[in-house]
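**Q** Quick check, what structure comes out for this input:
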Amino acid sequence: MTEKLFYTDPKVFEWDAEVTGAAFHDGLWHVTLDKTAFYPEGGGQPCDLGTIAGKEVIHVMKKGEEVVHIVKEKPEGTRVHCQIDKIRRLVHTQHHSGQHLLAAVCLKMYGAKTLSIHLSMNSAAIELDVPALSDEQLENIEKEVNRLILSGRRIRIFYINRAEAGRYDLDEIPEGIERLRIVEIEGVEYNACGGTHVGSTSEIGPLKILKTERVRGHVRLHFICGIRLFEDYKEKLSLLADILEKLSTAQDTVLQKIEKIKKELKEKEQKYNALFDEYAELLTDRFIAEQKGPTAGKIFPDKTVKELSVISHKLLQKGMKAAVLGTILENKIILSQNGDLAIDCGKIIKQHAPAFSGKGGGTPVKAQAQFPDSEKLNEFFRFVTGHLGN
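**A** A predicted model of the protein is given here:
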């Protein structure tokens, strides 16, 4: 059985160990040690990475009571020096303790129970059993979490037998485990958990809620804290500096500058649309004169789908019964008809585009399809125009 240093001291990042096993599976070595600080993937927390005798550890997993380290090259010798990626561990640890605190506050303040968690190097998330949280509620949650972080509440880990679980206010008790590992945030909650944790809430660092999204009728709440929050701040500060330089403006006037640019772009777009409408009138007149049947078909090298939509609308207005227009620029096709034909444009796209690696859909009178390249676009164009008898 592997001695799990990540449980006894989560701040061990470097140590020596004896190799107790090394097996070759599917091109990789599965190595076991007599003791390890490598946390195996589980409970929503990613595994640690690092090196064993200088050989890169690419994954760590638990197998029974053993911790298995996956490496590309077999470590030399039986006595090995091990190191884990310290920053990766600290980020995951801060996120894990931050997740516990955030989940406890969501439950206490608004009765929102955590259904699942996800931790990574970039961010962390919890899924709550409520359909929505207002901006005011999110602000209140964030304020309370950071108040508890600044208060430096002790985070204590201890073990109990399953029979003792009733003495603690545990939200959930894992099945099939007799000896429970309890994580206590002083004055906040008790939680049965096997992850790594900091020693006090102050070590979590400031926590910021990034966004929420709807998932399966629930709220998924994304956040970052500690080291990752600091890194995110540096990244955004650098991005802001680049934006200010490119816009030749100061931070306190950047919003006004952006609004001015948006207004100018909107005005230019309106002028362009008016000019394109005039151009489309001339184009469709010439286009119709070249057609020999009731269906107009053409592939353009540089038009957008929006422009094709204008052209197809004018073609139908001027007497064409159907239009098949494609664009190499976006590898898309618009199929439309004036309602006189006994065809369903949406069904044609749905049923036949996949045979040409395309996808799309629409209504009986107008539909659109996307293709991976111009070759497939042209193949489908020939099929549809042939199908419509043009």
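**Q** drop to CA atoms for contacts and neighbour counts, all remaining ones
**A** Noted.
**Q** Residue 126 - that's part of a strand, no?
**A** Yes. Residue 126: assigned to a strand according to DSSP: H, G, I helix; E, B strand; the rest coil.
**Q** and the residue nearest to it when sequence neighbours are not counted, what does it touch?
**A** Nearest non-adjacent residue to residue 126, counting by C-alpha to C-alpha, 6 or more residues apart in numbering: residue 117, 4.5 Å away. In this structure, residue 117 makes contact with 44, 99, 124-127, judged by C-alpha atoms under 8 Å, 6 or more residues apart in numbering.
**Q** Of those - the most surrounded one?
**A** Ranked by neighbour count (other C-alpha atoms under 10 Å), the contacts of residue 117 have residue 99 at the top, with 25 neighbours.
**Q** Alongside the first, I'd like the structure of this one:
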Amino acid sequence: MRELFYYQDSMMKQFKANVVRTGIDGERPFIVLSNTAFYPTGGGQPHDTGYIDDLRVVDVEKIGDEIFHYIEGNFDCLNDEVTGILDWDRRYDHMQQHCGQHILTAAFVELLNIPTVSFHLGSELVTIDLATEQLTDEQLALVEKRANEIILENRPIETKWITKEELPNFPLRKDVSVDEDIRLVIIPDYDYNGCGGTHPTSTGQVSTIKIMGTEKMKKNIRVSFVCGNRVLKQLAMRKSVLSDVARQLSVPEETAATALKKVLNDVKATEKALEEAQNHLLEYEAKELVANSVNNIVACTFENRTVQTLQKLGRAVVSQHSELICLFVANNEDKLQFIAARGADVKKSMKEISTAILPLINGKGGGNDGFVQGGGEKVLSAQELLKEMKQNI
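**A** So this is what the prediction gives:
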């Protein structure tokens, strides 16, 4: 493994090698080379992409002792010797993020004695899961500051192949998971870690680290962060969003958060006032419906009224008279919805009504003896469903 180009020189962008064999894996054509700078997926780091001659390399995997380069196109056109060219922006980004993870993880151990239990290098963000249930903003700020100090010092990043017997000679951050081909990635006097990934040659090439957020993951805390060029991309995205918000609020960017908070408070106050007004209107509507009741039954159909509104209106109706029964049906877009409610002195169970009418509309519902609601398909009209409800009283 140590003879592979991506281990000999992680900064290699182009190389020549011989074609060992070609084949089809499922429906995916692949090439095996005598050596390669294309890194295969592994250790939390995604695979490289690029070209072998004119063929696009779309995936790279280590299968057994071979590196499979999955390609687009027909490998029959290849000569014995080929040229590999890496998508360098992708590779360098992965090296920045992976090295940044080592630095950040080591900072959590150094300052807080919190180990990392898993690592994921995504296309937008990088995450590490930490073996802790709580992190404060102050702790995150201290760790981020320490990580960026290590980057600014531009310490060398060394790699070393050792045997299992040599492991006790190094202050490893965690135990290695292999017994052979043990490769250490070392930031002298800071981090010693078994790793098979690719890294730049110095910490300064990581450029910078920025923690983006945290979230609870069972008994761990997941920390999201970005390094290097991704920091600039995140900054540009957030600058664009902030500028747009500030422009819509007609305020300077530095006061956008305060202005937005005021707008949201105003919206909540308006929504509360609107809800109170709507409740008053429902009270007036309920009084009118009660005035037009027949034999202590208030029965009515509506167009496009939510079941929540029907519930409020139904409760307002039966609260005005203890002997009333209220039956409402609403014709709403793709379904019928209904409620049935009774006053305090009515003995009839409303559940009997819903049990009788739900099969008619292939519907579902719920409630109790005093109040039920439900809905179903438009196999009947709203008026026909209301008629069925009235017949069950």
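**Q** Return the residue of structure 2 aligned against the residue nearest to residue 126 of structure 1.
**A** Across the two structures, residue 117 of structure 1 finds its equivalent in residue 119 of structure 2, going by TM-score structural alignment.
**Q** for residue 267 of structure 1, same thing?
**A** Across the two structures, residue 267 of structure 1 finds its equivalent in residue 269 of structure 2, going by TM-score structural alignment.
**Q** hmm, back to that, how much space separates the match of residue 117 of structure 1 from residue 222 of structure 2?
**A** According to C-alpha to C-alpha, to the nearest Å, residue 119 of structure 2 stands 9 Å off from residue 222 of structure 2.
**Q** Helix, strand, or coil at residue 136 of structure 1?
**A** Three-state assignment for residue 136 of structure 1 (three-state DSSP): helix.
**Q** neighbours of it, just the number please.
**A** Residue 136 of structure 1: 9 neighbours (other C-alpha under 10 Å).
**Q** Could you do residue 107 of structure 1 as well?
**A** Neighbours of residue 107 of structure 1 (other C-alpha under 10 Å): 16.
**Q** Now do the contacts for whatever residue of structure 2 lines up with it.
**A** Under the alignment defined by TM-score structural alignment, residue 107 of structure 1 is paired with residue 109 of structure 2. By C-alpha under 8 Å, 6+ apart, residue 109 of structure 2 lies in contact with residue 115.
**Q** any idea how far the residue mapped onto residue 137 of structure 1 from structure 2 is from residue 235 of structure 2?
**A** Here residue 137 of structure 1 is matched to residue 139 in structure 2, going by TM-score structural alignment. Residue 139 of structure 2 sits 22 Å away from residue 235 of structure 2 when distances are taken as C-alpha to C-alpha.
**Q** The stretch 101-250 of structure 1: strands as residue ranges?
**A** Counting by DSSP state E, counting those that start in this stretch, the stretch 101-250 of structure 1 has these strands, from start to end: 114-119, 124-128, 155-161, 179-185, 189-192, 207-215, 218-225.
**Q** Counting by contacts, list what the third one packs against.
**A** Using 3 or more C-alpha pairs under 8 Å, 6 or more residues apart in numbering; DSSP states H and E as the contact criterion, the elements in contact with strand 155-161 of structure 1 are strand 179-185.
**Q** how far off strand 155-161 does the strand it packs on point, in degrees?
**A** When axes from the mean of the first three to the mean of the last three C-alpha atoms, to 10 degrees is applied, the directions of strand 179-185 of structure 1 and strand 155-161 differ by 150 degrees.
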